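# Sequence and predicted structure below; questions after.
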Amino acid sequence: MTRALIVIDVQESFRAHPLWATISDPKIADQVNRLVRLARQAGDLVVWVLHTTPGTGDVFDPALGHVRLMEELERADGEPLLQKTSHNAFTTTNLQQLLTERGISELTVCGIRTEQCAETTTRLASDLGYQVTFVTDATATNPIAHRDAPAGQSVAELLADPRTLSAEEVIRRTEYALAGRFATIATVDQLEAAAERQA
């Protein structure tokens, strides 16, 4: 086993946030489950990561009860579950140590949000020497407000602002930024087809 699937922040916190109404793929858990099945069939390690911000009172504060895997996901016995407080999955966890101890050199990355925690983890993983596959259609994100937009915008105001970057644009830009530099871009269908060829 030299590969690991890193599932980043596919957690109920996002469903509890008003921006969930704008998420690029409300069924992201289904895509993640497909990747998890592939990883387990191949004997790859599956690592689950949750984002937490203790003491903030927001949806990522574990005291509110939302910092848990989406209900459609099921972690198997022995699969690590890490909690991070940084955007990437390495800085505030023992992820690198865990991967090193198990001889992992290849990573498959998926999760929420595409350009934030998933992309940041991918960039750092590449810098650390891992070969990374970024599965874009097993990530999800939201539209991003313009840097000069007023704080505290409602969802309606966000969507009405012509300066807002759509979720589709965010995903496309992430693919452009990562491809050939930090990761190989793939889809779930492509990875399933590759696994069938190898079977």
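Sure thing, it's come through.
# Every contact and neighbour count from this point should use C-alpha atoms.
Fine.
# can you pull out the strands in the protein?
3-8, 45-51, 81-84, 106-112, 131-140, 184-186 (DSSP state E).
# Adding distance to residue 174 and mean neighbour count, write these out as TSV.
Shown next, in TSV, are those (distance: least, Cα to Cα, whole Å; neighbours: other Cα atoms under 10 Å):
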stretch	distance to residue 174	mean neighbour count
strand 3-8	16	25
strand 45-51	20	23
strand 81-84	22	18
strand 106-112	13	26
strand 131-140	9	24
strand 184-186	10	17
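# Dump the ones you listed into JSON lines; add distance to residue 148 as well.
What follows is the strands of the chain, written out as JSON lines (distance: least, Cα to Cα, whole Å):
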{"stretch": "strand 3-8", "distance to residue 148": "29"}
{"stretch": "strand 45-51", "distance to residue 148": "26"}
{"stretch": "strand 81-84", "distance to residue 148": "29"}
{"stretch": "strand 106-112", "distance to residue 148": "24"}
{"stretch": "strand 131-140", "distance to residue 148": "24"}
{"stretch": "strand 184-186", "distance to residue 148": "31"}
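# Okay, one more to line up with it:
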Amino acid sequence: MILVLPVDIQKGLDEYAYWGGERSNPAFEANVARLLAAARQMGHEIIHIRHDSTNPKSPLRPGQPGNEFKAQAAPMEGEPVIAKSVNSAFIGTDLEQCLHDLAADHLVIFGLTAEHCVSTTTRMAGNLGFRVSLVGDATAAFPTVTPDGEAIDAETHHRVHLAALHREFATVITTDEAVSLLSAGD
């Protein structure tokens, strides 16, 4: 069974100055909205992942506006939310048990950010034996700096993380391919 797993699509990730600059993928929100609409229309289970940061300076900490889901990714009534405080949605949560209880064996993962929580959750899902379709154009990344001081722009950072995950932990697909997959079922 296919299950849809949006990761950390929260308002605090719009605070670009905190994250080091503007993120990649300006079409991110529109692609997320399309994916969730298709999943709901086809009756797929959706489990939303929310990052509850323990860092007192983070815009993602509970009680702050940035902890809230972005409008395009707000859970509908009855859609469960699993809160986490580390990069992986599997650590310190009951996500794995929920997936087994629902007989989910194929996960469609997307969200923020490609280099952190999406990557870590995707890697663990693959290692736990789930088939993973990672929706590359429904993820995004921020710019970064290498240990030796070289700047890496957000788009390059995004592409490199998708490349590292593809074929090893997941199959990276587009939003169009994910909508087709959700329409066809498993």
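Everything's here; your move. For clarity, every value in this text was computed on a predicted model and none was experimentally measured.
# re earlier: of the strands of the first structure, which approaches residue 166 of the first structure most closely?
Within the strands of the first structure, the stretch nearest residue 166 of the first structure is strand 131-140; the backing value is 12.0 Å (Cα to Cα).
# starting at the chain centroid, how far to the longest helix seen in the first structure?
Of all segments of type helix in the first structure, defined using DSSP state H, the longest is helix 28-42. Distance, stretch centre to chain centre, for helix 28-42 of the first structure: 13 Å (Cα atoms, centre = their mean, to the nearest Å).
# outside of it, which residues touch it?
Contact partners of helix 28-42 of the first structure, identified using Cα atoms under 8 Å, 6 or more residues apart in numbering, comprise 4-5, 7, 10, 45-46, 70, 72-73, 110-111, 137-140, 188, 192, 195.
# How many residues are close by the nearest residue to residue 23 of the second structure once chain neighbours are set aside?
Leaving aside its sequence neighbours, residue 23 of the second structure sits nearest to residue 142 (Cα to Cα, 6 or more residues apart in numbering; 4.3 Å). For residue 142 of the second structure, the neighbour count with other Cα atoms under 10 Å is 25.
# thinking again about what came up before, wait, which of the strands of the first structure is closest to residue 22 of the first structure?
For residue 22 of the first structure, the closest of the strands of the first structure is strand 131-140, at 10.2 Å, according to Cα to Cα.
# Show me what that closest one packs onto, helices and strands only.
Contact partners of strand 131-140 of the first structure among helices and strands, from 3 or more Cα pairs under 8 Å, 6 or more residues apart in numbering; DSSP states H and E: helix 28-42, strand 106-112, helix 119-127, strand 184-186, helix 188-198.
# tell me the most buried of the ones you listed?
Comparing those by mean neighbour count (mean count of other Cα atoms under 10 Å), strand 106-112 ranks first with a mean of 26.
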